[in-house]
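1. Okay, here's the prediction I keep looking at, along with the sequence it came from:
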Amino acid sequence: MAVEDRGTAGDIVRGLSAAQVAERIADGRTNDVPVRASRGVWDIVRANVFTRINAIFGVLFVIVMSTGYWIDGMFGGLIIANSVVGMVQELRAKRTLDRLSIVGQAKPTVRRDGVSSELPPNQVVADDIIEMGPGDQIVVDGEVVAAEALEVDESLLTGESDPVVKEPGDAVLSGSFVVAGSGAYRATKVGKEAYAAKLADEASKFTLVKSELRGGIDRILKVITYLLIPAGALSIYNQLSGNQDLPEALRGMVAALVPMVPEGLVLMTSIAFAVGVVRLGRRQCLVNELPAIEGLARVDVVCADKTGTLTENAMKLGELRPFGANGEHAARVLAALAVADPRPNASLAAIAEAFADDPGWTATAVAPFSSARKWSGASFGEEGDWVLGAPDVLLSSDSEVRAEAERIGEQGLRVLLLGRAEQAVDAQGAPGVVTPAALVVLEQKVRPDAKDTVDYFATQKVAVKVISGDNAKSVGAVAASLDLPHAEQPVDARTLGDDKRLGEEVETASVFGRVTPAQKRTMVGALQEHGHTVAMTGDGVNDVLALKDADIGVAMGAGSPATRSVAQIVLLDNKFATLPHVVAEGRRVIGNIERVSTLFLTKTVYSVLLAIMVGVPGLIGLDVLPYPFLPRHVTITGWFTIGVPAFVLSLAPNAERARPGFVSRVMRMAVPAGVVTGVACFVSYVLVYKGQGATETETIQASTTALITLITIALWVLSIVARPFAWWKVGLIAIMVVLSALMFVVPLTQELFLLDPSNGADTAIAFVCAAVGIVLVELAWWIDGRRRGERRRVFALSGAS
C-alpha cells in the first residue's frame, strides 16, 4: 500500500489484503520479536559454566592433576555437576515458561480483507488495522483511525494515571491500554522499533532478579570471599614451609581451600527456584519472575478484587424491576444498549443474552462503560438518551429507587439502574438528571473454591482485603458468604476523603466498595507503609495500577492483557484457589534453601577455622602441622554430610512460613556449629598426631581420626538441620550414616581414600571429641531457639513433613 493512499475509508474498513501482508513479510516489516525475552541456550550455558566458583575449582583441579594424584581431583566433578544441573533445570524451566507464555499472551484483533480475527502479536505487520476495546493492550505503536469515546491509559509509560482521550489521527504507543470506548489503529512501528519490544525485553526476562533470599546469599558469599584470602594465604604458607614434598604440600593446600567455597549453595538455590517454576507451570501458573514465588510466600496481606477473582466473570439476568412510564419499554431499551456497544462488558453481555430482540434503533452517540464514571449509555435520537450504571452514582442519596437498589445489593446481587438521561451521553456534563426506568438485577456466582482459599489464608495468618469497584454492600455480602472477618462492615471508599484516612481504614477494615483505580493503588501503598508485604490480585483494567505497585501482582489468565503484562504471576486457569499452591511452593523454596545454607556455611566456617588453627603453630615458631586431610577426604565428606542430603532437602515439602532475617538466622546456627566442628576436629588431630617424624601409617591414622570426628559431628548437624523429623528424613540420615561408616570399614574404600581406623585408641579419641562436639552443637541449637522464642521440635507432628 503506497504511503499516499493510506487512510482511505476502504483501507480502514477492509484492512490489508493477503498480497499486501505477504509483501510486508517479504520486506521484513513484521512484529516478529521473541514472545518472551528468555535467555538463549548459549546464554544459559555460558552463565552456568563460566562462574566464579567453577573458575576457583578449575584452578585447584589443575593443581591437583599436576601432582599425579588423580583420585584427589574428584572434586572436579563439582564443576560438571554445577554446570550440567544448572543448565538442565534452567532449560526445562525455559521450555515450560515459553510454552505457557504463548498461552497467556495478548492476541490483538486484526482486520484483513474485511475480516477481523485474533492473531498472535508476532504476526502483525506494518499498516495492519487493529481493533481495540476496553482492556485491550496496544501491542505495537500506531495511529488512531477510528474512535468512539476512546480513552487510553498511558500510566505505564508516563506515570500519569488519568486516561487520555484519543481521536482519529492521534498516536498510540505499545504498552498502553484501553480503559473505555472502542476504535481501531494502524500499525506504524512494528518489531524492534515498537515500544512493546523494549518493554518485553526489560519486564519479561527469565532471570533470577534480586530477592531477599538471593541477596542474603550474595552477602554471605562476599564475606566468605574476604575470609578466603587470609585463610588461603596461611594454608599455602604452612604447607609449603614444612618439610613436605611439593606434591604433598599442594594436595594439602587444595584440601584446605576446596571446602571453604560453598560450591553448591548457589546451585541449590537456582535448582529450587527453577523446579518451583516448573511445578507451578504444571498447575497452569505462569511465573514471570522467579523470586515472585519467594515474594508471595512472604506476603501477609492479599488484596483481592471481587469480580473475576472471588466470583466468576460470567453473569446472568436475575430480575428486571421497571418503574413508571419509562419502565414500560425497559426491555427494548436494554436490547438497544446491548447492540449499540461493540465491546460489551460482562454485565451488558448478560443483558444482551436475556434481551436478544434488536429494536432497530440507531445510536447517535455512545458512551462505553468506564470504571471512573461507573456508567455507560447511548443516545437514540427521538427514542431518547439512556444510561445504565450504578444507582448510587446516577441517583441522589434520598432516592427511593436507590434505597431499593441498596436493599437488593445487600443480598450479594449486582444492581444496575436503567434511566433516561437529561442530556445526550456525549454532552458536556452528561448525563445530567437521570429519571429511573428500571432496576436490572444480575446474579454473580461465587467461585466454588473461593471459601477454601480464604480459609487457607486465615489459617496462615494472611489477611485478605476485598477491594472492588462495585457497591460496598454488594461486595460485603459476597465477602460475608466466604466468612471473611469484618465483612458485615463494608466501607464505601467514596466516604474516605484524604489518603491518610484511607490508609487508616485499609489497615483495620476488610471489605471496600466503590474503589477507584487510583484508590486501589493508594491502598496498596498505605499497607506497604505499615510494614506489610502486599499481593494484589485482579483481572480488570482498573486493577493494573495496584498490580504494578504491589509487592507481588497476580493476574487472572482470562483477564485483560494489561493486567497480565504487569503481573509477576499469571493464573492461566483463572483459579484464585491456585494461590495457596504458589504460597506453598514459595515456602518450600525459602525453608529448604535456609536448611541447606546452614549445611554449606557450617562447612565453610569449620574449613576456614581449621586452616587457621593448623597454620598458626608454624607462624609462632612451633612445628608445622600438615593439613590433616587430602582433597579426596574433603570430597567424601561433602558427599555424605552436605551434597546428597542437601539436594534431597532442597526439593522436599516445607510448609514453614517465610520470615525475614534469613542471613542472621542461618549464621546463628552455622557459626557455632562450624566453630565446634573445627575445634573438635583439630583437638582430635593434635592428640593423635605423632609429629613430623611420624610414619606413613601413623599419619594416615591421625588423618582418619580427624575425619571420623569431622564426619560424625557434621552428620549430627545434618540431623539438626533436618528437624523436625519425618520418616523419610530419618531414612535419609540413616543412609548417610551407613554410607559414611562403610567408607571406613570396607577394604577397597580404605585403600582408595587412604583411611585406617585400626588404631583403637585413636578411634576412641575421635568419638570422644565428636561426642563433646555433638553435645555443644545440640546445646547451641536449643539455646538459640529459646533466645528467639521458638518452640523447637525434634519430631514432626502427625501427618506433617
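-> Nice, I can see it.

2. Only C-alpha atoms from now on, for both contacts and neighbour counts.
-> Fine.

3. contacting residues around residue 517?
-> Going by Cα atoms under 8 Å, 6 or more residues apart in numbering, residue 517 touches 371-372, 542-546.

4. Residue 594: neighbour count?
-> Residues contacting residue 594 under the criterion other Cα atoms under 10 Å number 21.

5. That one touches residue 662, doesn't it?
-> Yes: the criterion here is Cα atoms under 8 Å, and residue 594 meets it with residue 662 at 7.2 Å.

6. A further structure is provided below for comparison with the first:
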Amino acid sequence: MVWQACPVTTQTQARDPGLSAAEVADRIAQGQLNHLPPRSGRTVADIVRANVFTRINAILAVLLALVLATGSWINGAFGLLIIANSAIGIIQELRAKHTLDSLAVVGEARPRIRRDGVARDHARDEIVLDDVIEVGPGDQIVVDGTVVEAEYLEVDESLLTGESDPEEKALGAAVMSGSFVVAGAGAYRATKVGSESYAAQLTAEAAKFTLVKSELTQGINSILKVITWVLIPVGVATIVVQLTQAHNDWRRSVLAMAGALVPMVPEGLILLTSVAFALGVVRLGRRNCLVQELPAIEGLARVDVVCADKTGTLTENGMTFGELRLVDGGGEAEVAAALQQLVAADARPNASMQAIAARYPAAQQAWPVLAKLPFTSAKKWSGATFVVPDRGAQNWVVGAPDVLAPAGSPVALEAERIASGGLRVLLVATAERPVDDPLAPGTVTPRALIVLNQKIRPDAAETLAYFAEQRVQLKVISGDNAASVGAVTRSLGVVSGTAVDARTLPTDAVEFATAVDETDVFGRVTPHQKRAMVAALQSKGHTVAMTGDGVNDVLALKDADLGVAMGSGAAATRAVAKIVLLDDRFATLPHVVGEGRRVIGNIERVANLFLTKTIYSALLALLVVLWRVQFPFLPIHVTITGWFTIGIPAFLLSLAPNNEQARPGFVRRVLQLGLPAGIVVGTLTFITYLLVRTDDPSAVAMQQTYTATLACLIVAATWVLAVVARPYRWWRVGLVMLSLLAYLLIFTWPFTQSIFFLDIGNRAAMGTGLLLGVVGAVLIEALWWIRGKVFGAPLVFWSRS
C-alpha cells in the first residue's frame, strides 16, 4: 500500500535559553504581561450593577416611592422585591463566578515557558513579551509569536483561517493564538501578549459567564417584550382612570394605581432563570465539571445524539504493553533495538509510544537520525530514518496494520483477528522509502505486531445505558481499527451493529449523511471526517454533542452543538469545548443532562405562573379602565397574592429535580396554558368585583369588597399552580396544600386581617368570591386537559418515578 505523505523537514538552531529572571521582571514592570479578560466575563462590580440597576427594579422603585408618599408603609411591602431580587441574583452569580474561576484555573492550558534555559509550566497570565514557549502535539498556541525552533512542526490553523490542511512551520514563521499543534515539536517567541493577542478574544469567548444564545432566555425575552408593549398603554390608562375617580383622594388613587401596575411586572422570572443557571454551574462544579459557556447546561439537555471518541472517553486514556508478536521469524533483538531508537527519537510521545516505552525504554546511545515523521491522526503512522551501525540507512515505521500492510496479507488478517478482541494492534516494519519522501513509506516489510491493552472505563456501560434510556443516540467515532472499536462497544452491551471502516464511506454528501445517520460505530475516522460527521448529523436535524480528548477531536468539538472535553486531554480540546470534565469521568455527563433538564423543565413551569399573573393583572387593569371603576386591590393585596401562588412555589419548583426530556417550542407551550389561564383568572376576578362592589365608600365596605374579590383570584391562581406542578409527587401536592392553608390562615387570623386590610364579614360577598374562584379552578383544569388533547402536551397526573 502506498501512502501519500507531505515532505516535512526539520529545522533547528542553537537552543534559545529564553529570558532571564531580570528580563522577565523588567517586562512585568513595563506592563508587558499577558493580562487576559476575567475568566467569568464580568467583574464583581459588573455583577452588582447588572443586578441592581435593572428596568424592573426601576419600575418598582418609582411605584414604591409613590406608595410611601401616601404614608401607607405596609402597602410598600412589594419594595422588598427590589432587595430580594438584587441580593439573590448577586449572591448566586458571585457563587457561580467563584466556581467558574477556580475550575478554569485547573482546566486552562498551562504553557511551558523556557527561562534561563529551564522549561517549566506556567499559568497563561504569567507569559511576558519575548518569552520562549515550547509546544508539542495537542498544545494550543496561547499567544501570537514567531517560531524559533522547529522539529517537523505542523500547526492546524483551521479554526482561524478555515484551511483544512495543517501548516508546516519553519524557523521564523508566524504562529497565531487559537491554532494548535498537530505534529512535531518546537518553540516560539511571544510577539503579542494581553489584549493585542487573539488569545484575549478567544479566552473571553471560551470562558464567559453568559446567558446568550439560549433558547430558554431568548424565549423569556420575547415574552417580556410583548408584556412591555402591553404594560405601557394599559399602565398609562390605569393611572389616568384611578386619578380621576370621584370618591378617591390622591392617596387612594396612588395606592389603586400601584395595586394595578405592580403585579403586571414579572419581577421574578428573570431572577429565577439566572438563579437556576447559576446553581447549575455550582452543582456541576462540585462534580469537577467546568461549564465554560452557561447555555451549555441547557444545550446538553436538548442533545439527541452524542458522538463519543473511544480512547479517553469509553476507554481510559493510557494503555499498557501486552506482547510483541514477531512476523516471519524475525529477530526480537533487532525489533527491540529499533523500538528503543524510535522511543528515543520521539520528543513528544503519544499514548501508544508511551506504552511501548514502558517495555522498551529509550536507547542510551541514539542512532543518527536522517529524517523523522511524527504521528498524526490523518496518516495513522510515524517513523524515522536512522543510520544503523554496520548496516547503513534503515527506515523504521510504526502504525496501523491496515494502513501500512497490504490489504488481505497474512499480517493484516492476523492484526484484524487480534483487534476483533478489543485489543489495540500496531505494526512495526521497515519501509522502502525514507520517511520524509513524498511517496513514503512505499513497500513495507512487516517485522512485528505490538499488542496493547486498553482498559474500559468502569462507568462507561452505565453512562451509555442512561443515554439509551433517555432516547439519546450514541455514535462511537474513533481513529482506531474498526474491529477493535466494535469489540469495545459490544462489550459494553449497549451499542449494537457492525463497526464501519470510515474509509469505505461514500464521498457523496447526501449518501455520506445517510450512512452516518444509520450507523452507530465507526473506525479509522480522520479528524476531518469527524468534523464532517458532526455536520452530517446536524443536516439531518439532530442536536449533536461531541466528546473527545485528543488533538484529532478539536475540529469536531468546535463545530458540534456542544463540545465536551476531558480534563487530561490536549489543551486545544479544552480551549474549544463548552464543557470540560476535569476528572475525565464520562459518567458526569448524565448529571449535566439532569441539570439542563432541571433548568429547562422547571423554568417552563415558573414561566407559566409568571405569564398567567401578568396576563390576569393586565386584563384586570384593562377592564377597570374600560368600566372606569376603582381598582379592586391595594398593593399589599397583590403582594400577598404573589407569595404563595407564585413566589415561594416558583422558587421551589425552579430548583427541584426534573428529568423530563427537553423539547423545542418553549414560548409556544408557555402561551398555550399561561394566556388562556390568565384570561380566565382575570375575567372571573373582575366579574366577582362587579357583583360584590357597593356604592358605600366606607372603609369596611371597601375591605369586604377587596377580600371577596381577592378570594376569587387566589382560589383560581392557586389552581394554576396545581396544574403547573404536575406530574405530582408527594412534595408537590404538599406545596399546593400549604399554599391554600397559608391563605386560609391569612384570611381568618385577626392579626393578618388587620395588617392586610381584609374583612370576611360579608358572607354573601365571600360566597360569591369563593364560588367564582372554584369556577375558575374548574375552567383551568379543563384548559389543562384540552391543551393536552389539542397540542399533544403530556397529560401525566402522577409521577411514576
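-> That came through, no problem. Remember, it's a predicted structure, so these values are computed and weren't measured experimentally.

7. Distance to residue 363 of the first structure for the contacts of residue 517 of the first structure - can I get that in TSV?
-> Shown next, in TSV, are the contacts of residue 517 of the first structure (distance: Cα to Cα, whole Å):
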residue	distance to residue 363 of the first structure
371	22
372	23
542	27
543	31
544	31
545	33
546	35
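
8. Return the closest of those with respect to residue 244 of the first structure.
-> residue 546 (67.4 Å; Cα to Cα).

9. which residue in the second structure lines up with the closest one?
-> Under the alignment (TM-score structural alignment), residue 546 of the first structure pairs with residue 556 in the second structure.

10. Let me know the secondary structure of the closest residue in space to its match that isn't next to it in sequence.
-> In space, residue 556 of the second structure comes closest to residue 531 once its chain neighbours are excluded; the distance is 4.2 Å by Cα to Cα, 6 or more residues apart in numbering. Three-state assignment for residue 531 of the second structure (DSSP: H, G, I helix; E, B strand; the rest coil): helix.

11. Counterpart of residue 531 of the second structure over in the first structure?
-> By TM-score structural alignment, residue 531 of the second structure lines up with residue 521.

12. same deal with residue 131 of the second structure?
-> Matched to the first structure by TM-score structural alignment, residue 131 of the second structure sits across from residue 128.

13. got it, and residue 201 of the second structure?
-> When the first structure is aligned by TM-score structural alignment, residue 201 of the second structure is paired with residue 198.

14. Can you show me the strands along the stretch 401-550 of the first structure?
-> For the stretch 401-550 of the first structure, the strands defined by DSSP state E, counting those that start in this stretch cover 414-421, 434-446, 463-467, 491-492, 511-513, 534-538.

15. what helices or strands is the first one leaning on?
-> Same thing as strand 414-421 of the first structure. Secondary structure elements in contact with strand 414-421 of the first structure, counted by 3 or more Cα pairs under 8 Å, 6 or more residues apart in numbering; DSSP states H and E, are strand 385-389, helix 391-394, helix 400-409, strand 434-446.

16. What lines up with residue 652 of the first structure in the second structure?
-> Match for residue 652 of the first structure (TM-score structural alignment): residue 656.

17. quick one on the thing from earlier: the match of residue 131 of the second structure: how many residues sit nearby?
-> By other Cα under 10 Å, 26 other residues sit near residue 128 of the first structure.

18. which residues sit in contact with it?
-> Per Cα under 8 Å, 6+ apart, neighbours of residue 128 of the first structure: 15-16, 110-112, 186-187.

19. do the same with residue 662 of the first structure
-> Neighbour list for residue 662 of the first structure: 212-213, 216, 594 [criterion: Cα under 8 Å, 6+ apart].

20. And it, how far from residue 509 of the first structure?
-> Distance from residue 662 of the first structure to residue 509 of the first structure, counting by Cα to Cα, to the nearest Å: 31 Å.

21. repeat for residue 80 of the first structure
-> According to Cα to Cα, residue 80 of the first structure and residue 509 of the first structure sit 55 Å apart.

22. neighbour count winner among the two?
-> Taking neighbours as other Cα under 10 Å, residue 80 of the first structure and residue 509 compare with residue 509 leading, 17 against 14.

23. List the residues that contact the more buried one.
-> 465, 486, 489-491.

24. Among those, which pair sits farthest apart?
-> Pairwise distances across these peak at 12.5 Å for 465 and 489 (criterion: Cα to Cα).

25. Between these two, point out the one with more neighbours.
-> The residue with more neighbours, out of residue 465 of the first structure and residue 489, is residue 465; 24 against 16, by other Cα under 10 Å.

26. if I look at the aligned partner of that one in the second structure, how far off is residue 467 of the second structure?
-> Here residue 465 of the first structure is matched to residue 475 in the second structure, going by TM-score structural alignment. Distance of residue 475 of the second structure to residue 467 of the second structure, given as Cα to Cα: 11 Å.

27. before we move on, what about residue 628 of the second structure?
-> Residue 628 of the second structure sits at a distance of 58 Å from residue 467 of the second structure (criterion: Cα to Cα).

28. who's more crowded, those two?
-> Using other Cα under 10 Å as the criterion, residue 628 of the second structure and residue 467 rank with residue 467 on top: 19 against 16.
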